[in-house]
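1. 3D, please:
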Amino acid sequence: MSTLIFVVFVAVFLVTALLLTATRAGASKELKETLDRLDAVSITAKDVALDEAAIIKREELLSDIPWLDRLLRRIDFFGRVRLLLHQGNVGWTAGTLLFASLGCAALGGAATYVRTHVILLSLLMAVLAGAIPWLYVLRKRSSRFAAFEEMLPEALDLMVSALRAGHGLTAAMGIVGREMGDPIASEFRQCFEEQNFGLELRTAMLNLSERVPIQDVRIIVVAVLVQKESGGNLAEILEKVAMVIRERFRLKRQVRVHTAQGRLTGWVLACLPPAFGLGLYFARPDYIRALWTTPLGLKMLYTGIILTVIGVFVIRKIVRVRV
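-> So this is what the prediction gives:
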């Protein structure tokens, strides 16, 4: 019976993967030709037609599978997922993330059930395995935001120099998009292009703060919008903002040094129980099997998992100091 269930899970996963691959390979030839034409227009044309092409192209797909794309567009949640994928610069669609999550959940749940024959534990492992693609995207997002923050003071210095040389704010953002590297170049370049396509400065800056929702970007957006309404020396404002950001980085590094021991404790608490259980499983499988074959063992297992998760979150809350 367990072998049959395992085969069913694996078959579902393989069919899903094959369906995704086949549909992506044969996805709408007409759509591909349209996107190719829009790419050509974006590169070669600098006239009014560029505005229309850019607007069409920004309606990004939620999935390469046409029927799934139409289905996901009806759910607001996947619009936020698309933004999350853009922030992580993963290169996936929302449909790809959905399939990856379902595939990991199926494999994790099936493998656990084959070894333990405990439905509740298998469901728990399926949920944890299904979260792996999401955690990967969130990790990429955090890394990209950290790199963005590191480059932000230098970008502001470049904008200040451009403003003092006589360039406007939009042109200064375009210089950052051309001269600096990613991730900051791509975001400022998109903000520059949006203004060239006809969006107001306020809308373009708010879009930037939505794509990069970090505190320093919000400060810059507020400073620019307030200066636009009330006037003032924008170069001097941005120079002071850059100085504040550098001071925050210095203080943040000091905080990380002082909280290093607490963060290490959290990692030990999170990794030690699974590592110890895995070692016992290979060294004394009969000894540890009681955790999922007896009612008392299951209670102890679930209690241990819950307390470990609570402990990790408590330590994370203690050592996470906002600067």
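
2. Could you use CA atoms for every contact and neighbour count after this?
-> Noted.

3. And the contacts of the host helix or strand of L18?
-> L18 belongs to helix 2-25 when assigned by DSSP states H and E. In this structure, residues lying in contact with helix 2-25 by CA atoms under 8 Å, 6 or more residues apart in numbering are 64-65, 99, 102-103, 106-107, 110-111, 113-114, 117.

4. Let's see this one next, to set against the first:
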Amino acid sequence: MELSQSDLVRELGLYALPLTGSTLLAYGVWQVVHDLRRKDERHVEQRLKEGVGGLGSRNERAARESILRQQRAEASSIARALGRLRFVPRLQRVIEQANLPWVATSMLVNLVGLGAVAYLAMFLLGYGLAWRLVAAALAALAPLGFVWFKRSWRLNKLLNQLPDVFDMMGQALRAGHSLPSAIQVVSQQLPDPCGTEFARVFCEQNLGIKIDQALLNMAERVGLMDVRMFVTAVLIQRTTGGDLAEVLDNIGAVIRERIKLFGQVKALTAEGRLSGWVLFALPFAVFAMEQVINPEYGRVLLDDPRGQKLLIGAIVAQILGLLMIKKIVNIKV
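-> Next up is the predicted model:
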């Protein structure tokens, strides 16, 4: 027996009300637990303030929040359960590189929730299974795309700041400052991302971690070859001795040449990257124009299950083609 629209809405309401109530109850319980845990975090934050009082106010809070975020990522029971999965620590590292106030395990739970909401919304709107799955996948993957974009933007900015970092540290060392003091100067004078990363190094060594280990933590956290090269040079100099200021000047000169060469390569491959984006966007633009001019022309792709499968296959092929073109023009320097 077919249901009228009002009966269908009533039936959906019978399912939606218990689901909404259960969701609100779970959220309330989570909020209480979060507030209880927040008390411990405020206590740790107060201890961090006492331990890193020498930092400049601009990057002090960012360094403390980064340490607290790492503590939250390692302390929860969900983190310990999901931490056995290989991709969870990698996702947490990407989030830290993007300098976002998120935890990988919580983000995964939120992504599942977003996908479920998108799937339910498409179901209520009357779309087929294929479109529901596409909407759920897009809703779940969109935040990941934002994280990767923010990470790439921040690491590129950090790379461009490194020559200034080495110049500043070299001048501080020539003026008679120690290495921790030179790191403090960088954390006070430079903005994020270099200011925040070196502020965390200074914060960690103030809390009792050896300066060598704090630098290794930064190299592992950032993941850039140039930062690893800097940390390796500092560790070798602290073992064998020598003029660290001169070493930093040489590293800064090498990085400046690499940045210049990377800019030239980027200019030479601009046409290929633009062609990739044009080839990716052209089918979608043509399909949108056809829907405006003659909506019935592409109706079979939207209504017929076989057309929906073909459309999803075409979208997947377009994405794979864009990734292949990007891989070809992404020349390592």
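
5. follow-up on the earlier one: buried ones in the helix holding L18 of structure 1?
-> Residues of helix 2-25 of structure 1 classed as buried under the neighbour-count rule (16 or more other CA atoms under 10 Å) are 6, 9-10, 12-13, 16-17, 20.

6. Then stretch 80-100 of structure 2?
-> Using 16+ other CA under 10 Å as the burial criterion, the residues of stretch 80-100 of structure 2 that qualify are 83, 88-89, 91-100.

7. Make JSON lines from the residues you listed and add secondary structure and distance to I236 of structure 2 to it.
-> Listed next are the buried residues of stretch 80-100 of structure 2 as JSON lines, based on DSSP: H, G, I helix; E, B strand; the rest coil; distance: CA to CA, whole Å:
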{"residue": "G83", "secondary structure": "coil", "distance to I236 of structure 2": "33"}
{"residue": "V88", "secondary structure": "helix", "distance to I236 of structure 2": "33"}
{"residue": "P89", "secondary structure": "helix", "distance to I236 of structure 2": "29"}
{"residue": "L91", "secondary structure": "helix", "distance to I236 of structure 2": "31"}
{"residue": "Q92", "secondary structure": "helix", "distance to I236 of structure 2": "30"}
{"residue": "R93", "secondary structure": "helix", "distance to I236 of structure 2": "26"}
{"residue": "V94", "secondary structure": "helix", "distance to I236 of structure 2": "28"}
{"residue": "I95", "secondary structure": "helix", "distance to I236 of structure 2": "30"}
{"residue": "E96", "secondary structure": "helix", "distance to I236 of structure 2": "27"}
{"residue": "Q97", "secondary structure": "helix", "distance to I236 of structure 2": "26"}
{"residue": "A98", "secondary structure": "helix", "distance to I236 of structure 2": "29"}
{"residue": "N99", "secondary structure": "coil", "distance to I236 of structure 2": "29"}
{"residue": "L100", "secondary structure": "coil", "distance to I236 of structure 2": "33"}
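
8. From the residues you listed, pick the one nearest D243 of structure 2.
-> Set against D243 of structure 2, the nearest of those by CA to CA is Q97 (30.8 Å).

9. Which residue in structure 1 aligns with the closest one?
-> Counting by TM-score structural alignment, Q97 of structure 2 corresponds to Q87 in structure 1.

10. Tell me if I'm right that its match and P213 touch.
-> No: contact criterion CA atoms under 8 Å: Q87 of structure 1 and P213 do not qualify, at 9.4 Å.

11. so the residue in structure 1 sticking out farthest from the centre, which of the three states?
-> Most distant from the centre of structure 1: D286, at 41.4 Å, with distances by CA atoms, centre = their mean. Recorded secondary structure, D286 of structure 1: helix (DSSP: H, G, I helix; E, B strand; the rest coil).

12. That one corresponds to which position in structure 2?
-> By TM-score structural alignment, D286 of structure 1 lines up with E296.

13. Please report how far its match lies from E290 of structure 2.
-> Note on E296 of structure 2: its distance to E290 of structure 2, by CA to CA, to the nearest Å, is 9 Å.
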